[in-house]
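# What shape does this take:
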Amino acid sequence: MSGDRSLSAHRDPSRSAHDAVVVGAGIVGLMTALALAEDGRGVLVLDREGPGSGTSAGNAGILAFPEILPLASPGLLGQVPRWLLDPLGPLSVRPSYALRAAPWLLRFIRASGPDAFNRILSAQATLNRLAEPAMDAAIVRAGLGNHVSEAGTLDLYDGEDAFRRADADWARKRRAGIGFEVLRGRDAIEAVQPGLAERFHAAAVYSAAGRQVREPREFTQALARHLEGRGVVIRRARVEAIRPVSAGAEIVLGDGAPSIVAPFVVLAAGAWSKQLAQTLGDRVPLESERGYNVTLPPGAFPLRRQLYFNGHGFVATPIADGVRIGGAVEIGGLDLPPNFRRSDAMLRKAQAFMPGLRAEGGRAWMGHRPSMPDTLAVIGRSRASRRIVYAFGHGHLGLTQSAATGRLVADLAAERPPAIDLSPFSPQRF
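Prediction:
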């Protein structure tokens, strides 16, 4: 049996049969459960809906290891006012939520300054360098290889000027060791992905190594089945609060269910983590970045690659032989109803950019990306107790960074030095 079991000495057998409890059964929570179980811990996972039922089911499925650039960037900031005036644009704030969103937006603006941008870029690149081998290892150990394909990634631009404006970003990626190929001219672009609109004629960037989870829900649920096979318990339950106690932490459940006490607790509840962190005295500026998509059935378009429509805020990815059109950012909290006009607007653009795309039979979806204003996830200990660790706020990179996050949390649980410096990801950094 590997790993450090020192925390298990504090277990109260009358209250819990588990060394560790993970709150959240999305991909981050389940990868964390995998790392803890492989360290020899008895793990219980709690989730209000069950494995892979939220953003881990509806995301674009991109293993986006090269995506190291912060969302808050000097170049992006210049476009924000124009986007905010368009309720269906790449970034919008619901008017009824604008006052509540203001503190997050102010921090987002501050994070776009040159010093902050470079610091965040360095931290994100460091985590993503850990993320790829960590994910590769997890895929092998959990037998998930048949859920992943090497689709390649094609970044598209509206003409030469738009491509030139991205020069600095690609230079940053090159310095970080990220490989790619610049395609020049319509013929070169069409050879990689036929059937695109004539507007994409000047230049594009292609990475043959871009990888895709074929169906995110199935990938997450297959991981859940693997965990259950090795003794991890996954239980539906609504967590209302977490409290430090001498034996570790008490998890207060809703619906009259008895509380659970465990020596070690991980909060990985995605966009719902903010309220639970507040019960521990941590005020974390986490927002729900509401993402929309439409999934089209097989035969909708002969999509070979992951397509990034730069400047338009959405992607097209090959999902389970169909096509998923998704992206955009809407700040509107957890409670407002979806505005599916946003997914309709993306689909209309996709039809213009991918002539021949058949839009019949599409399924619209909205999910809550847990996003921090500086783009970086929250990975670290609660101020209330070192036996309570946070693992949330990954924004667009939850799938990508999930296995690395699990490894880092397992290091903290075992009192091992983490594989990377976690200070940029501290829950207390704000």
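
# For the rest of this, base every contact and every neighbour count on C-alpha atoms.
OK.

# I figured Val232 was touching Val43, is that so?
Yes: using Cα atoms under 8 Å, Val232 is in contact with Val43, at 5.2 Å.

# So for the two, which residues contact both of them?
Common neighbours of Val232 and Val43 (criterion: Cα atoms under 8 Å, 6 or more residues apart in numbering): Ala33, Ala37.

# Comparing those two, which shows the higher neighbour count?
Using other Cα atoms under 10 Å as the criterion, Val232 and Val43 rank with Val43 on top: 26 against 23.

# For the more buried one, give me its contacts.
Counting by Cα under 8 Å, 6+ apart, Val43 has contacts His18, Asp19, Ala20, Val21, Val22, Ala33, Leu36, Ala37, Gly231, Val232, Val233.

# Quick check: the gap between it and Glu49.
Val43 sits 18 Å away from Glu49, going by Cα to Cα, to the nearest Å.

# now do Pro66
Separation of Pro66 from Glu49 (Cα to Cα): 31 Å.

# another one to check against the first:
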Amino acid sequence: MSRGNVTVIGAGMVGICCASYLQRARYQVTVIDPLAPGSACSFGNAGVIAPGACLPLAMPGLWRQVPGFLLDPLGPLSIRWRDLAGSLPWLMDWLRTSSPARARQISAAMRSLHRPAFDCLEPLLRDAGAADFITRAGQLYVSSHRDTVLGSPLAVELLREAGVRTEHLGPDEVRQLEPTLAGVRSGLLFPDNGHSKNSYRVVQRLAEHFVQRGGTVVPDAVKGFDIASDDVTTVIGACGIYPAGTSVVAAGAWSDRLAGQLGTKVRMIAERGYHVTAADSGEMPNRVISHVDHRIAITPMDIGVRIGGTVEIADVDAPPNFARAKKLLEIGRAVLPGARLDNVTEWMGPRPSVPDGLPVIDRSPHLRNVIYAFGHSHYGFMGAAPTGRLVADLVSGETPFIDAKPFSLARLS
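Reported below is the predicted structural model:
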């Protein structure tokens, strides 16, 4: 017997995992998105699943790098000049989060959400017959210039305090693990990490299974809401209206606009990432390679080798700068000299990011039947299943399986 109706706005990895966990909790769930499941950021991410991911992007000393962000449009982290004025308030808040004390708080929150990533995702994949899309082959961080991959003593401390297993490797040990890599001086292996062989197909399979179990996916764009007595009564789409029991806003980089219509202002920007994926690449690494010098990830997938990452801070609707993708291809050819990187596709996707890099997973402070689940920055794929489980706990009134306080809206006020 159904416990009630829930509308999930957003059919990316986060939205579909929310819908799946709500369905498992016996809710009748409708997902609304103008795009097919997994067609936005979920389509092109690196597919990394890292239970030990606990290093904030904004680490102490970040402010020293800001001039470089403005001067190099193809650098690992760049700011599009035309969008600087609109991004400036977010950037100032972002820099404020880079104190050692705040970095430790953010790190602990990241670890709490990501630690159960496999435990929360694997039951969904097994039920959907998609467990073979995930591999636990580890993740290897490398550098061509440093003797140690982690340049910050604080980063070393945060990993140790979080209990994350790592193995330091010299160039010969890296070559034994990954003979396809060139020019590596040092490595750091995270043996407990893994990745998806095809992130898009994972979301598709989860969505297909959700529908097979009685869920509904509606291709529509949410334009507004009817509100009465502190409740959303109707979700208004471009093509129809949908009665609202509980509404979950999980619309990625467009979530702040919907939250604003619901009376909640969240400072969020698009950290735009790019990738190139080379079909028929021949040589591929055996696991995800994260090259810290270039801030890229190289992922072996069933569709070929994917080279992706970097950050471009720009308006969510700004046209892509595919010169950044071509730069990724140039780096890939240097790092993987034996791979065939000719038959490639280019892609750009907007990562939703609030200044501290943590998602918002919380009830609306204004409306009794609205839950927010967005802002996962670089970690949407790995954080999606734990987020879905936490959202189901919040909707059903169960004790949250992890502490939800670090992901509350109150921290942003």
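
# quick one on the thing from earlier: the more surrounded of Pro66 and Glu49 of the first structure?
For Pro66 of the first structure and Glu49, the more surrounded residue by other Cα under 10 Å is Pro66, and the numbers stand at 22 against 15.

# what lines up against that one once you look at the second structure?
Per TM-score structural alignment, the equivalent position to Pro66 of the first structure in the second structure is Gly52.

# Make sure its match is indeed in a helix.
No: read with DSSP: H, G, I helix; E, B strand; the rest coil, Gly52 of the second structure is coil and lies in no helix.

# mind checking the SS state of the closest residue to it other than its chain neighbours?
Leaving aside its chain neighbours, Gly52 of the second structure sits nearest to Val164 (5.4 Å; criterion: Cα to Cα, 6 or more residues apart in numbering). Put simply, Val164 of the second structure is coil when judged by three-state DSSP.

# now for Val164 of the second structure: what does it line up with in the first structure?
Structural correspondence for Val164 of the second structure with respect to the first structure (TM-score structural alignment): Ile178.

# same deal with Ala259 of the second structure?
Counting by TM-score structural alignment, the partner of Ala259 of the second structure is Ala277.

# same question, Val354 of the second structure
Under TM-score structural alignment, Val354 of the second structure pairs with Met372 in the first structure.

# before we move on, what about Gly245 of the second structure?
Applying TM-score structural alignment, one finds that Gly245 of the second structure aligns to Pro263 in the first structure.

# okay, now that match: neighbour count?
Pro263 of the first structure has 26 neighbouring residues, counting by other Cα under 10 Å.

# ditto for Ala413 of the first structure
Neighbours of Ala413 of the first structure under the rule other Cα under 10 Å: 27.

# ditto for the one 4 residues further on
A count of nearby residues for Pro417 of the first structure, using other Cα under 10 Å, gives 11.

# follow-up on the earlier one: apart from its neighbours in sequence, what residue is nearest the match of Val354 of the second structure?
Computed as Cα to Cα, 6+ apart, the closest residue to Met372 of the first structure that is not its neighbour in sequence is Leu286, at 5.0 Å.

# Could you check which residue of the second structure pairs with that neighbour?
In the second structure, Leu286 of the first structure lands on Met268 (TM-score structural alignment).

# For its match, list the residues it contacts.
Counted by Cα under 8 Å, 6+ apart, Met268 of the second structure has contacts Trp90, Ala253, Asp256, Pro352, Ser353, Val354, Pro355, Gly375.
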